[in-house]
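Colleague: with the sequence up front, the predicted model follows.
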Amino acid sequence: MATVNVYLTFNGNTEEAFNFYKSVFGGEFSYIGRFKDMPVDENCPPLSEEEGNKIMHVSLPISKETVLMASDSTNFSGEVTFGTNMSVSINTATLEEAKHLFDGLSEKGKITMPLEKTFWGAHFGMFTDQFGIHWMVNYDEPQA
């Protein structure tokens, strides 16, 4: 069954914001990665040192069921507009469920990243639905 979490996007201050959230909620980051740690993609322009040090993804479990997640925007992704800097993030139990939810919710919407296998070992995709809501769908492949 799918779980739903909030995904936030910041203009370069994700690390500061999440250190604050961690001080309030407690716990530890389950993941924190920077753009410079990503594999090189020939379709993307090289990142400056400043861009490379921005947060690509951070996860902070805040309860048994809920994970607060975020990333920084980059020159490639564009400036964040506050009020639209949140997405609904769905993690599914199966690839079939991920495909079903992605295809159904993105109908008549705008796909910004097709649901496909990623370098971090998941199937992941993003879109804005026909009502203007930003969504992310993720299925983590079982670890061998």
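Modeller: Looks like it arrived, so ask away.
Colleague: CA only for contacts and neighbour counts going forward, please
Modeller: Will do.
Colleague: and residue 47, that's in a strand?
Modeller: No - counting by DSSP: H, G, I helix; E, B strand; the rest coil, residue 47 is located in no strand; its state is coil.
Colleague: distance of the nearest residue to residue 125 once chain neighbours are set aside relative to residue 76?
Modeller: If the residues on either side of it in the chain are set aside, residue 125 comes closest to residue 115, at 3.9 Å by C-alpha to C-alpha, 6 or more residues apart in numbering. Taken as C-alpha to C-alpha, to the nearest Å, the spacing of residue 115 relative to residue 76 amounts to 20 Å.
Colleague: the two: which has the busier surroundings?
Modeller: Neighbours of residue 115 and residue 76, each counted by other C-alpha atoms under 10 Å, are more numerous for residue 115; the result is 22 against 11.
Colleague: need the contact list for that one.
Modeller: With contact taken as C-alpha atoms under 8 Å, 6 or more residues apart in numbering, residue 115 is in contact with 99, 102, 123, 124, 125, 126, 137.
Colleague: next one for the comparison:
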Amino acid sequence: MALINPHINFNGNAEEAFTFYKSVFGGEFKQIVRFKDFSSPEFPIAKEEENKLMHIALPIGKSNVLMGNDVPEIMGKVNENENRSKISISAESKDEADKLFNGLSAGGSVEVPIADSPWGSYFGMFRDKYGIEWMVDYDPKYKGQVQ
């Protein structure tokens, strides 16, 4: 079965955001590539952008990877207040759902507090301090499996 691995664009703070995500999820970065790693006469990189991230990957769980990058200024800014697609996390327990919800929502804005939902799962929704929208769900019928 195909996996869905979210990829998020940032305006120069991808490394800060991913360091925060790593503090919540744990694990180690699988890959960090900076723009300067690809600088060449054909692909020159501005001095102020050379340490920005072209690609970063953080494995989460057994088969998921959260990926991201900084958008070079010559390509314009990412609208951090747009209605982005949400990243959905299926937790394996209520405790894990609480840990992820509380950790990732720190400094952000909660849209739906985590609680028992009318459809029978334990669910919450928020925008983190970097503007990324998340949903955390624990359904005892699925126990962290794709629903």
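Modeller: Thanks, I have the structure now. A quick note: this is a predicted structure, and the numbers were derived from the prediction, not measured.
Colleague: center of the second structure, which residue is that?
Modeller: The C-alpha lying nearest the average C-alpha coordinate of the second structure belongs to residue 66 (C-alpha atoms, centre = their mean; 5.6 Å).
Colleague: surely that one meets residue 59?
Modeller: Yes - the pair residue 66 of the second structure and residue 59 qualifies as a contact (C-alpha atoms under 8 Å) at a distance of 6.3 Å.
Colleague: end to end, how far does stretch 37-48 of the second structure reach?
Modeller: Between the opening and closing residues of stretch 37-48 of the second structure we find a distance of 14 Å, counting by C-alpha to C-alpha.
Colleague: do the same with stretch 57-72 of the second structure
Modeller: Terminal residues of stretch 57-72 of the second structure are spaced 18 Å apart (C-alpha to C-alpha).
Colleague: and what of stretch 99-117 of the first structure?
Modeller: Between the opening and closing residues of stretch 99-117 of the first structure there is a gap of 12 Å (C-alpha to C-alpha).
Colleague: output the residue interval of the second structure matched by it.
Modeller: Stretch 99-117 of the first structure corresponds to no residue of the second structure when matched by TM-score structural alignment.
Colleague: which ones are touching residue 18 of the second structure?
Modeller: With C-alpha under 8 Å, 6+ apart, residue 18 of the second structure has these contacts: 56, 58.
Colleague: now with 10 Å?
Modeller: Contact analysis of residue 18 of the second structure by C-alpha atoms under 10 Å, 6 or more residues apart in numbering lists 24, 29, 56, 57, 58, 66, 67, 68, 69.
Colleague: how far away is it from residue 46 of the second structure?
Modeller: According to C-alpha to C-alpha, residue 18 of the second structure stands 23 Å off from residue 46 of the second structure.
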